[in-house]
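[1] Quick one, fold the following:
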Amino acid sequence: MNTADLGLPVDVPSTALFTDQYELTMVQAALKAGTAERHSVFEVFTRRLPDGRRYGVVAGTGRVLDAVENFRFDADVLRFLGERDIVDAQTLDWLGSYRFSGDIWGYPEGEVYFPGSPIMRVEGSFAECVLLETVILSILNHDSAIAAAASRMASAAGGRPLIEMGARRTHELAAVAASRAAYLGGFASTSDLAAGFRYNIPTVGTSAHAFTLLHDHERDAFRAQVNSLGRGTTLLVDTYDVAEAVRTAVEVAGPELGAVRIDSGDLLLVAHRVRQQLDELGARDTKIIVTSDLDEYAIASLAAAPVDAYGVGTQLVTGSGHPTASMVYKLVARAESADPKAPLVPVAKKSSGGKTSVGGRKWAARRLDADGIAETEVVGTGAVPADLVDRQLLVELVKSGDVVARESLDVVRDRHTAARDGLPLSATQLSRGEPVIPTEYVHGRSGS
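    Reported below is the predicted structural model:
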């Protein structure tokens, strides 16, 4: 796969250096100790949701699969590691032939999750699995945070379209990933052409205030845009006086004007005034698009306004105050020896300070009420209770190193809509509260 598909510069040969140095030094020490080949089970989960969030959204899985496929230590990377004396010659030899050959299971992308949910499970030798920790967490933490913010905004929008337009508010590569996560979470389009190119997301955009300021008169700017893009274009009407701009816009484009965009001021008040003015001018079908530092709360406050679409930038690409999902990647089971037949034993971090983990390979299922609405996230080890066998959440993503579960972004987007609709109504409340359903742990015999 071409690394450009990951949102990477074309001169980046692999994803192998998207990692922390201690991943490699652990491999070196484990190779010397004879423990590197012990079969191990790592799990990705979060201990808590961001404050005030009622559910999380699994996003970035498709990008993780791409990253695993491209995790290769080529000659340039090995030379860099050797010149910096980061690992020894034996480890460099081992890294040179690295190919992930294990299995990955996970919640399907677009699904919702809760504290303790085993969002992703990575199995193989200790050495091959531990190397993937940083890149997996980097992708899942970023994309899931953006998707959760997007999902809340989509709920607040109540079916009105949302436009992602945050590329200028974040790193250029993060912007592409953010567009993908936003589309998954319910946004309809993006302004970022790289995201449109790489992920086939619908793109939109017309003009900024600079285009109006370029011309001697606002009318000249509107006429130039309409002549170029047609009467169905969107004209930006708040560079000078909004009422005068709306009047000019309809005079230039006629009642067939597609939309006007408002980017400043009291959006609730201005939107009502603009709608009344458009109707009086005969432009009853002209839509109103609002932008200007919107988040889910601002969108919700505009529910009664005559707004047809929202453009969201900064708050979306920063996770609306929560730029990470706080996911961790922990060893939960490992073999007693390097013998392929050695049994697995549960392991877990037991330190104080709220950073404990639960040992053992997990399964997860969602218990539903009589109406088919989620009521409990059940996470366990050992045998799955008979009533939950058909409600298991983890699916196979990688088998013996081969990706087996690629999906289109539209499939993932539809899955998220269905998953969110399957939660209690309080899931979409913007007021602070606990996760919308509790997580129940069922402990059986097992590291296996």
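[2] only C-alpha atoms for contact and neighbour calcs from this point on.
    OK.
[3] Can you name the next helix or strand after the strand or helix carrying Ser155?
    Using DSSP states H and E, Ser155 sits within helix 133-157. The first helix or strand that comes after helix 133-157 along the chain, using DSSP H and E, is strand 162-164.
[4] got the buried residues for that following strand?
    Neighbour-count burial for strand 162-164 flags 162-164 (criterion: 16 or more other C-alpha atoms under 10 Å).
[5] Export these as TSV, with columns for distance to Leu140.
    Output for those, formatted as TSV (distance: C-alpha to C-alpha, whole Å):
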residue	distance to Leu140
Leu162	23
Ile163	22
Glu164	19
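[6] Okay, helices next: where are they in the stretch 101-250 of the chain?
    Residue ranges of the helices in the stretch 101-250 of the chain, as given by DSSP state H, counting those that start in this stretch, are 126-130, 133-157, 172-185, 193-199, 209-214, 218-229, 242-253.
[7] Of the ones you listed, which is nearest Thr439?
    Checking the helices of the stretch 101-250 of the chain against Thr439 by C-alpha to C-alpha gives helix 133-157 as the closest, at 18.6 Å.
[8] Proceed likewise with the subsequent sequence, for comparison:
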Amino acid sequence: PPHRLGWAPNYVFNQPELERVLRNRLSQQKEAHVFLEAEVLDSGQDSDMAWVDVKLSGEATVRRFTATYLVACDGGGSPIRKRLGIELEDLGFDEAWLVIDAIVNDEKLSQLPDTQVQYCEPQRPCTFVVGPGNHRRWEVMLLPGEQSSGDYPEAVLWPLLSRWLKPGEGRLWRHAAYRFHGLVARKWREGRILLAGDAAHMTPPFMAQGMVQGMRDALNLAWKFECIFKHKVGEALLDSYQAERHPHVVATTRAAMELGRIICERDPQKARQRDADLRAKQGGVIKTTIRQNMIPGLASGLIHTTAPGAGELFPQPRVTFNENGARRTVWLDTLAQSRTCLLAVGQPSDAECKRLQAMAKRIQAALVFIVSDGGTALAQAGLQVEEQGAVMAPWLASLGCRYVVARPDHYVYGAAPDLDELEQMVNGYLHSLGR
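    Take a look at the predicted model:
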């Protein structure tokens, strides 16, 4: 069956290549300016603007950049967060690990696992990760008394990999020692300055949620900034940023920490009991758990908390429709184009269509109908599409609803069984936006 969110649950990638793609895309945006090898010397704000003092590469003088808002994505040691005096809450996790990346020879690849493996062995817990192409990663727990920072000679690295890889079977690419923490900022906004990414939170890597936590921050802020700058919504909308993201990050981080405690157990007797407990819980059968099912939705903030589906991630089917006499198939998100989406299941009557058009206009939403007869692009009536595979229609049916409003960051504001409840929900959405 198709994945509920469209894309596969897990992906691996090469970070330098991803950064090249992102920078190439940024270079095509007239509004974006990238300054590499720049050093931020100071930051601050007043009632009108935020500012940063920056020393650019090759320049002797310091430049001051001003903006309506400043988003601090300056890492776990965030100087901006420290200048604001914002403390980090320690959720209680601190372990030293060494990450080793290698490029494996072609003839050796088939002798290594073909998927990620977690070795929960008390003598030295370890993670094996399959990267793109010939890239393989080993994450190795460092034991008490071992070097936990700085550079490591190959004479230290190769013995750690000897179970899987020996010199001549690949080349060591990079390595770095990390301390895995569970830390969350107590405050995410101070006036015109907001924290995002590692500046706001750090999570152990055991659910692979570090980078995507920051991406969720960015998406949450991006559509709210658009409401403020384009649609003249009041800046109080930004108060929902911490209200939504903080509890979500804490819950996700605690889940990652719990996995980490299972993985990092070094007492042999406790490890044997852990193994027995895990087997008993699974009934002696290996079961697949999709990681996304372990990640919570939104529990508070800008959602209609009493509505079905509120706070869930919006399902994303492939949809097909007729356009200029030809059939076209795209992801549903392609049609919403980073806007609010008002979606209905079933062929609408003329009266229903007019009422839905009016509601979509009020919240400046893309209006989409899931129908069963192929779908037609109708400029005034909204876009009628046929979904490929059973995703959206069964999900709404499970909620007892026909209509749903999804935010631009793909979280569900709420679903409704009829037009009257939908209208009340639309009114609530506008009120939440301050419009």
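[9] TM-score for the pair, please.
    Once superposed, the chains reach a TM-score of 0.23 (TM-score structural alignment, normalised by the length of the second structure), with 180 aligned residues with a C-alpha RMSD of 7.8 Å.
[10] could you give the angle of the helix holding Ser155 of the first structure to helix 172-185?
    Relative orientation of helix 133-157 of the first structure versus helix 172-185 (axes from the mean of the first three to the mean of the last three C-alpha atoms, to 10 degrees): 50 degrees.
[11] what helices or strands is helix 133-157 of the first structure leaning on?
    Applying 3 or more C-alpha pairs under 8 Å, 6 or more residues apart in numbering; DSSP states H and E, one finds that helix 133-157 of the first structure makes contact with strand 56-57, helix 61-69, helix 172-185, helix 296-301, helix 314-317, strand 327-335.
[12] mind listing the strands for the stretch 1-150 of the second structure?
    Here the stretch 1-150 of the second structure has its strands, by DSSP state E, counting those that start in this stretch, at 39-45, 50-55, 62-67, 70-72, 88-104, 117-119, 126-130, 135-141.
[13] between the first one and strand 62-67, how big is the angle?
    Between the axis of strand 39-45 of the second structure and that of strand 62-67 there is an angle of 40 degrees, by the same axes, to 10 degrees.
[14] quick one: the nearest residue to Val117 of the second structure once chain neighbours are set aside from Val140 of the second structure, how far?
    Once flanking residues are discounted, Val117 of the second structure sits nearest to Phe128: 5.1 Å by C-alpha to C-alpha, 6 or more residues apart in numbering. To Val140 of the second structure, Phe128 of the second structure is 9 Å away according to C-alpha to C-alpha, to the nearest Å.
[15] who touches the residue nearest to Val117 of the second structure in this structure?
    Contacts were defined as C-alpha atoms under 8 Å, 6 or more residues apart in numbering; by that measure Phe128 of the second structure touches 116-119, 136-139.
[16] Now, of these, which are buried?
    Buried among the contacts of Phe128 of the second structure (16+ other C-alpha under 10 Å): 136-139.
[17] Isn't Ala243 of the first structure up against Val274?
    Yes: at 7.2 Å, Ala243 of the first structure counts as touching Val274 under the criterion of C-alpha atoms under 8 Å.
[18] out of these two, which sits in the busier spot?
    Each of Ala243 of the first structure and Val274 has its neighbours counted (other C-alpha atoms under 10 Å); Val274 has more, 21 against 16.
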